[in-house]
Each structure stands twice: as C-alpha cells, then as structure tokens.
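Q: Sequence below, structure please.
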Amino acid sequence: MTIPTTAYAVAVFLVLVLPGIVYGVVRATVSGNRPHDRGWTPRVLQAILVSILLDTVYLLVLGKTAVSWVTEGTDTLRAHPRLAALAVLCLGLLVPALLAYLRHGEPRWREARAIGRFPVRVPARGTTNSPVPTAWDQVASRLEGRWVRIRLSDGRWVGGWFATKSFVSTYPEPRDIFIEDQHHIAPDGTIGDPVNATAGVWVSLKDGDIVEWLYP
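A: This next block holds a predicted model:
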C-alpha cells in the first residue's frame, strides 16, 4: 500500500477512509462498547465496510463531480481549497457522525443554560450503555484522598493512603495500582501505622483480589 504524501493525496485518503473511523467512534460513544469492540480486527473491518458504503453513496450522489475531484488532482485543491476542506469536513466527519448517532443513539434532550440565564435544549446521551468498558475504569482513578485496602486472593492485606501521586491502570492494560503511602494492615483489615520509610507500594491485581476505598 502506497502511503499518501501530497496534501491532495492525504485529503483524498481522509475522505475515503475517515467516514468509517468516525462512524465507529461515534457509535461506541452513544451506544457503548460491544464485546467484539475490544478487538482491533472487527473495528477495522467495520471502518472499511462503512467507508466503502458511504463512498459508494457519495459517488452515486455527486457523480462526475466526485470523479473530477479525484482525477484533476492538486489543481482542484489549489483552485478551490475551501471547497476541498468543506468536502472533508462534511463527507468525512459530519455525515458519518450523524448517521452513527441516528442509527445507534436514542436522542433525548435536556435543558442547559447559556451564560447562566437563557435556557437551551441540548442533546443528551439516551442509552444506559457506557463507552467506559468497566466500573474500574469509570471510578478507580477518581477516588483520590481516601484510604485504600486490598485483600489479596491468598488472604493477605495491602493498603495505605491513595492521593494525587497514586495511580491505577485502565483498559486495555491489566489492572494494577500504585499507592503512594503504604500502611500496615491488620489481619482484620484495620489500617495501622505507616510502613517505615515508605515510598509507596505497587500491586498487580488478579481475579479474586478485593479493592476497597474508605473515607478518612
């Protein structure tokens, strides 16, 4: 496959391939991830198929105009740069995004206020599905300023103070957690004194490990 190098070739490539990519991103955003979305192959195939379908429709609608844009090359881009940019914006971004939203979303409206006083109705997500793959990804990184304790599958406890220098990994990486201030944990789960000279502790989480966050 030849990599496009000229500005015109890049623009044509975007119009041909971008619709499928945009469609997939918007679909996942409005309707949530499906099980097979976690693999690259189904997502690439979907992007290719959607791009082929939309490009065929564009060709049917625009006819000779679309052919002339491609065959005349950089002359068209130099003569009508704004028209070329508008084509990429509409055909590559807006049309596939709108189709994905209408096909997979459940449009609902909520009231928002512009500049604090004028009510405006804006679209809101109308699906219970979430683009966030797991509950861990949704909340784990937001729970700063709390105690955290982990009961490992072998019965041991690890924990400490989870704050701004702490960190958790999220999808697609395996779950792990860095606790910046490690404390001793009693067999009953009681959090005790800090570990001497602690600079933090890293834990690779396995199935069966239980992570708890506690208010101070």
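Q: Could you use CA atoms for every contact and neighbour count after this?
A: Will do.
Q: Can you tell me how far the residue nearest the centre of the chain is from G192?
A: Nearest residue to the geometric centre of the chain (C-alpha atoms, centre = their mean): P131, 6.8 Å. P131 is 38 Å from G192, where distance means C-alpha to C-alpha, to the nearest Å.
Q: residues contacting the residue nearest to the residue nearest to the centre of the chain when sequence neighbours are not counted?
A: Distances taken as C-alpha to C-alpha, 6 or more residues apart in numbering place G32 nearest to P131, at 4.1 Å, with adjacent residues excluded. Counting by C-alpha atoms under 8 Å, 6 or more residues apart in numbering, G32 makes contact with N129, S130, P131, V132.
Q: how about this one, so we can line them up?
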Amino acid sequence: MPTSFEAVAALLVALIPGALYIWSFERMAGRWGIGLSDRIFRFVGASAIFHAVLAPVTYWLWTSRWPSIAIGDSHPLWLWLIAVVYVAAPLMVGTALGAVARGRSGWARWITGPDPAPRAWDYLFQGERDGWVRIKLKTGGWIGGAYATYGELKSYSAGYPEQQDIFLARSVDLDPATGEFQFDQDGSVRLGAGGILVRWEEIEYLEYIDA
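A: Model (predicted):
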C-alpha cells in the first residue's frame, strides 16, 4: 500500500487512463459490466495497455524530468501536451470504440467479442435502428408504437444494469383483440397522438419489426 504522497500520486497516475477509458466507453455503449470486481479488472487492464504503449514516453519523463520536478524548477510549456495526451487519448479511444460497438459494426467484435450485450433486450435495442413494436400486456391488451432512433422523435430502451423499460416515440393503433396494425386509406400505419412508456414487468409478449 502507498506510504507517502508520492506513492499515492503514482498510483493515481497509473490507474487514471483505464478509469477514463471505461467511463468514456460505457458513456457510449452502456454499463455492461458484471459487477464492481469486473469493472475494476477492466480499468486496471486498460491502464496497463495504455502504459505499455506509452512506455518510452513514461520512461523518458521519469528519468529526465522527475528530479527537477521534485525541487520545483520551472518547465517548458510543451510538457503540458504530455498531460493533455495522457488524458485525451483514453477518452477518445474509449468513446470511439463504444460508438462502434453500439453501432453493431462487424469489426467491433474483435474488441468487444461476438456477443457483448448481456441480455437479449440489450442486443435487440442496441445501436441505431428504426422499426415497429407490438406489445401484448399481461392484462391482455395490445399496444404498439414506432421505435425510432433518427429525426426529432426518438425512442429509448433502458440498458443493463438498469430495469428494463422502453419508450416508443409514437403510438400506433392496433386491433384490441388481435393486435393487428390498423392502416389509413393510403396504406400507412395509423399513428396515435403521443408516445408510450412501458415497463418490462407489464409485458407478456413483444414483437419487433424492422421498418
């Protein structure tokens, strides 16, 4: 365990890149960690990778600059760039990879694995996609709506580890007995007046249809 201020500072510097990477990745892709221990291993491992890549710079900094830092000498302004890159690189990489994983890009599997989503719910609603949703409630009624991720009206589904719920940007008219979509005279789906928010506990059956 650290026994001095310098040791604590060195420990924080060692772990910050991984913590920033995990924070920025989960900000884009969702908090898909199994638990606290899993997330700790992730950001410690990410820190190790970043330090390995930047080892030449770290070695130069400690061997050539640390003695003067300790006695308080002035330093050139360009040293500030090292701190900027040190913080910005994990943030940019984590954000970019999180966006790629959320967008279902094929090559993202090399980073996230073939099935990164922890639940079928997260797999179905991850990424940007548009479609129609039909829901049979446990009460026996049917409701439906448009699941939209483009334009001004956007739908939303809660991701792991939050409780599953879904917001449909626009409701649609369904047959109350069969759940069949109702259409206007021009053949388009008949839209309702507003959106719908549904909790998983209320759902007996859910069907997703790509638009």
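Q: follow-up on the earlier one: on the three-state scheme, the residue nearest to the centre of the first structure is what?
A: Here P131 of the first structure takes the coil state, with states given by DSSP: H, G, I helix; E, B strand; the rest coil.
Q: Quick check: it touching V25?
A: No - judged on C-alpha atoms under 8 Å, P131 of the first structure makes no contact with V25 at a distance of 9.7 Å.
Q: Just the strands from the second structure, written as ranges.
A: Remark: strands assigned in the second structure by DSSP state E are 131-137, 142-147, 156-157, 165-168, 170-172, 196-199, 203-210.
Q: and those strands as a markdown table, adding mean neighbour count?
A: As requested, those are arranged in a markdown table below (neighbours: other C-alpha atoms under 10 Å):
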| stretch | mean neighbour count |
| --- | --- |
| strand 131-137 | 19 |
| strand 142-147 | 25 |
| strand 156-157 | 18 |
| strand 165-168 | 20 |
| strand 170-172 | 22 |
| strand 196-199 | 15 |
| strand 203-210 | 13 |
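Q: Distance to F5 of the second structure for the ones you listed - can I get that in JSON lines?
A: Output for these, formatted as JSON lines (distance: least, C-alpha to C-alpha, whole Å):
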{"stretch": "strand 131-137", "distance to F5 of the second structure": "56"}
{"stretch": "strand 142-147", "distance to F5 of the second structure": "53"}
{"stretch": "strand 156-157", "distance to F5 of the second structure": "45"}
{"stretch": "strand 165-168", "distance to F5 of the second structure": "46"}
{"stretch": "strand 170-172", "distance to F5 of the second structure": "56"}
{"stretch": "strand 196-199", "distance to F5 of the second structure": "49"}
{"stretch": "strand 203-210", "distance to F5 of the second structure": "54"}
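Q: Out of these, which gets nearest to G33 of the second structure?
A: Closest approach to G33 of the second structure among the strands of the second structure is made by strand 156-157 (17.7 Å; C-alpha to C-alpha).
Q: Need the counterpart of I166 of the second structure in the first structure.
A: If you follow I166 of the second structure across to the first structure using TM-score structural alignment, you land on I177.
Q: residue contacts, the residue nearest to that match when sequence neighbours are not counted?
A: Using C-alpha to C-alpha, 6+ apart and skipping the chain neighbours, the partner closest in space to I177 of the first structure is V168 (4.3 Å). Residues in contact with V168 of the first structure (C-alpha under 8 Å, 6+ apart) are A140, S141, R175, D176, I177, F178.
Q: any idea what V168 of the first structure aligns with in the second structure?
A: Matched by TM-score structural alignment, V168 of the first structure corresponds to Y156 in the second structure.
Q: residues contacting W62 of the second structure?
A: With the criterion set at C-alpha under 8 Å, 6+ apart, W62 of the second structure makes contact with nothing.
Q: For F181 of the second structure, see how far away it is.
A: Counting by C-alpha to C-alpha - W62 of the second structure and F181 of the second structure are separated by 67 Å.
Q: can you check H75 of the second structure too?
A: 70 Å.
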